[in-house]
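> pasting the sequence and the predicted model now:
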Amino acid sequence: MAGGKKKEVKKETGLGLSFKKEENFGEWYSEVVVNGEMIEYYDISGCYILRPWAMSIWEIMQVFFDAEIKKMKIKNCYFPLFVSSSVLEKEKDHIEGFAPEVAWVTKSGKSDLEIPIAIRPTSETVMYPYFSKWIRGHRDLPLKLNQWCNVVRWEFSNPTPFIRSREFLWQEGHTAFATKQEADEEVLQILELYRRIYEEFLAIPIIKGKKSEMEKFAGGLYTTSVEAFIPNTGRGIQGATSHCLGQNFAKMFEINFENEKGEKGMAWQNSWAYSTRTIGVMVMVHGDDKGLVLPPKVSSVQVIVVPVPFKDANTQGIFDACAATVDTLCGAGIRAEADYRENYSPGWKYSHWEMKGVPLRIEIGPKDLANNQVRAVRRDSAAKVDISCDSLAGKVKDMLDDIQKSMFDAATQKRDACIQVAKTWDEFKEALSQRKMILAPWCDEEEVEKDVKDRTRGEMGAAKSLCSPFDQPELPEGTTCFASGKPAKKVDLLGKELLDYQLLVRSSSIFKLFELLVLMYFSWSTH
């Protein structure tokens, strides 16, 4: 502070990233999520600590989604984490789809459990025995429940923070209806909410569509999804799914009801979920060589205010102006904070908050104080503008809105540049080699889909059907499937999927270093 003893400014180095996004995507991603204070590595491989900077993003999306589903009369509940083996194995197709990933509790202390207990990979088999108990007549329908919880899937593939982890957070909705029409309507209502999460909050363009029979949810009737794209990897990624389960689970768990006429009926069911994977997709799409780039709608700090006192400046006046700026912005509903730390230089703070992806930085120095203004610097474009304090809140709101829109527009432009139409196998292969997603005429036959996978399989995974987009172009008469030559029934979106990207962080030195250090720490602390 002015007049006080001058504190030594801490000289910090190493804030920059060691890897560039274009040159080594896996290493870059590992650095960004750690240096950006999103996650910390844990001593169990595939498990991660979600730090407040990441958790706040999840909470913002949760507030939106929870309010929207409550408008649909969906109620929150909570079911136990543990599943008995007899219940889990009741629905054969379902458990076969998850069997390799199910974690089992086999001991209590030093004693073996008589019957092993599974940890939920998803909750259909946890919840539906009780749906059967609670649903008796048509007045008990619809039954619409959601829970915010964690699930465990003991993946043996290479773990990737947010994208592929052994434990993750999600919401999962489970609903039951008297008719298929009601179930079909809800599937699309929920899918639209997922679109809004990606496009309106995370500024990521998606494609809505229906999964193929091979890619649908195990045991379900059909699956719809929102599909995103990671340009730097040339891979699509399933953003969230909304499933119509049909009556398969109702049959297995005897979820029956009596209608108005006294006739027996079987419930139609849905399940739907999105997870913390959303955060990883956001990092991958928007991040750059300085670190995170957060869309304003999900950033817990939308504006960071940094005082810039020079030698012999009115330091107290600058600090007071920063405090007034924060008060003005917070009063207008903008999430703003100031960085008053005196042991860091302004330049170090700039780099720190750029690494964390804060959408807008406001700098206040002696000149700004004299001119009753602030300097605003955008994280997405680095554009700078001086703003009068008299119009501060309105101008900052406009800038944040423009950043949100600009990020979505830039991501859409990059995504669209990576979508190619292919009408023949040769065109498909060429587009695939250029790391594109492909729109192609499709016969929609399972054997042909298997053949496409087999013919494109390599070290970096195989091409697959990502979805059949709902927005379908008109197919000219006589159009044939690019892969089989049979009559085409629709246009399909195909490509390679990020979840099959085995080399994403396989060689990540940062990943290995953090795990090694954590393991060493726990080893020392227990001896």
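Here it is on my side, so go on.

> can we go C-alpha only for contacts and neighbour counts from here?
Will do.

> burial count for L360?
Neighbourhood size, L360 [other Cα atoms under 10 Å]: 28.

> what does the one 4 residues further on give?
Per other Cα under 10 Å, the neighbour tally for I364 reads 22.

> comparison target below:
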Amino acid sequence: MSSSQKESVGITVKKADDFSEWYTQVVIKAGLADYAPVKGFIVLRPYGYAIWESIRDLLDKRFKETGHQNGFLPVLIPESLLAKEADHFAGFTPEVFWVTKTGNNEIGEKLALRPTSETLAYSIFAKWITSYRDLPLKINFWNTALRAEIKATKPFVRTSEFLWQEGHTVHATEEEAEKEVMAILDIYREVIEDFIAVPAIRGFKSDKEKFVGAKYTTTLEGMMADGKALQMGTSHHLAQNFSRPFEIKFLGKDTKEHFAWQTSWGVSWRLIGALIMVHGDDKGLILPPRIAPVQVVIVPIHKDKDAEAVKAHAHELASELRRAGVRVHVDDRDEYTSGWKFNEWELKGVPLRVNIGARDIEKGQVEFVRRDSREKKQAPRAALVQEANSLLESIQYDLYSRAKQMLDSFISRPATYGEFKGVIEGRGGFASAGWCGSPECETRIKEETGADIRVIPFDHQQGGQDRNNNGNDSDSSNKCIYCGQPAKKVAMFGRAY
């Protein structure tokens, strides 16, 4: 293959020079997804789906361990049902796909392709719940949602149909519901930070940015390498705002009738978009080992006379690694050179590569190559499993550490509104600043800078906290960054996907 052909197969732009084009090339050329015939939709290829399965399985295990069960909901929702919670649905109206015909026949009532399932699920929950004995009800749905994307589309981040999970729970008391909100947020944090290796700031959404119909929304907000924020997952306390219109009520132990308390929560395949944007480099994807479908790829390097022996040895190594629980693949294709294979697996982001040739076999050694740092290391054949596991853990740790350093570098604490605008319009990132709590100031900032409140952190060490909860030591956080009035909260502002 010529050098020009090889160049066209690999990533042809640098991440720092054209982030958007770089991202698109990684998605397409690493074999994660492709564009569908309808604008705004993508086709998830097997490698991309395998990454989603890794994330899904981690979450599914934790949901089941905490008493949640999986269910299934249909995709069509009658318009009359949506009208029961008009304020909630109004937030989705511009994005809704409508079904108005079956074949050539007009249908009597328009049907929405679900943008989210609250109205549909809760009309059913009202039939299932009659007594305190029916509670708590904790159901999760692995499905898709459809929202006509009106902004610029981006695979995994903004598409008109996306894979996600949406959980819906019903409780007898508000205290139980609030505990559920935080328990789910903690599950999300564990998977996002400990497995996907992307640090996230936990906190509340402002009333303007919260889920429509919720009493409050908690969120995990990440920072991408181009200085834009990405909402990674949300968990909502719905209070009784849906149980009342949908009449989800139960007979309590006190023999009185009560309206239930509810939560909903979800993450989507945008987590794949996050790991691409945070970890990827000019060579392509870099996958954290704990969620990589293939953790180790073994490439036999041989001349014709050694081919069978080297391949056989490579498969022996793979069998040993598999027995130790390592996800491994042997690339023994003859139609590609070793160099071609190296480039392909680097593009696909496999965390660790093992090179094995006749000379390595003679010396009783294997050669490891890290995807993140591209460092090479020789190790005794007998130490194969131990060394592989050690390197995989090191890669996982280092990816998170680098991502955390990047996040920290993107947090600024401007003292004036002029500095605030300089941050947002310059390198970007999070601007941590005092906020008076006024929606008017929040709206004006958005109109003037394109930045909104991404998160009001639980932890002031991450950039802010409720002013009623021990305050903040920074003088600039004592006043609203926009109007100068006393600040009630310290919020993280930023532009976002």
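Looks like it came in fine. All values reported here derive from a predicted model rather than from experimental measurement.

> list the contacts for W22 of structure 2?
By Cα atoms under 8 Å, 6 or more residues apart in numbering, the contact list for W22 of structure 2 reads I11, T12, V13, K14, K15, D282.

> 10 Å instead, please
Contact analysis of W22 of structure 2 by Cα atoms under 10 Å, 6 or more residues apart in numbering lists I11, T12, V13, K14, K15, A16, M277, G280, D281, D282, K283, G284.

> equivalent analysis for S391 of structure 1, please.
Contacts for S391 of structure 1 (Cα under 10 Å, 6+ apart) come out as Q373.

> please tell me how far it sits from K397 of structure 1.
Look at S391 of structure 1 and K397 of structure 1: by Cα to Cα, to the nearest Å, they are 10 Å apart.

> tell me who's in contact with Y350 of structure 1.
Residues in contact with Y350 of structure 1, defined by Cα under 10 Å, 6+ apart, are I304, V305, V306, R361, I362, E363, V377.

> can you say which of the residues you listed are buried?
Among those, those buried by neighbour count (16 or more other Cα atoms under 10 Å) are I304, V305, V306, R361, I362, E363, V377.

> secondary structure element for the counterpart of the second one in structure 2?
I take that to be V305 of structure 1. Taking TM-score structural alignment, the alignment pairs V305 of structure 1 with I298 from structure 2. Assessed by DSSP states H and E, I298 of structure 2 sits inside strand 296-301.

> in three-state terms, label A403 of structure 2 for me.
Classification of A403 of structure 2 using DSSP: H, G, I helix; E, B strand; the rest coil returns helix.

> alignment lookup: it to structure 1.
For A403 of structure 2, the aligned residue in structure 1 is A411 (criterion: TM-score structural alignment).

> ok, E109 of structure 2 - contacts?
Contact partners of E109 of structure 2, counting by Cα under 10 Å, 6+ apart, are P78, E79, S80, V99, T100, K101.

> what helix or strand is the equivalent of it over in structure 1 located in?
Aligned by TM-score structural alignment, E109 of structure 2 pairs with I115 of structure 1. For I115 of structure 1, the host element (DSSP H and E) is strand 111-119.

> strands along the stretch 51-200 of structure 1, start to end?
Applying DSSP state E, counting those that start in this stretch to the stretch 51-200 of structure 1 gives strands spanning 75-76, 82-84, 103-108, 111-119, 143-152, 167-177.

> mean distance, the second one to its aligned residues in structure 2?
With the two structures superposed, strand 82-84 of structure 1 lies on average 0.5 Å from its match in structure 2, counting by mean Cα distance after the TM-score superposition for structure 1.

> tell me, that strand lands on which residues of structure 2?
So strand 82-84 of structure 1 sits over residues 76-78 in structure 2, by TM-score structural alignment.

> check the last one too.
Counting by TM-score structural alignment, strand 167-177 of structure 1 pairs with residues 161-171 of structure 2.

> pull out the buried positions in that stretch.
By neighbour count with 16+ other Cα under 10 Å, stretch 161-171 of structure 2 contains the buried residues E161, F162, L163, W164, Q165, E166, G167, H168, T169, V170, H171.
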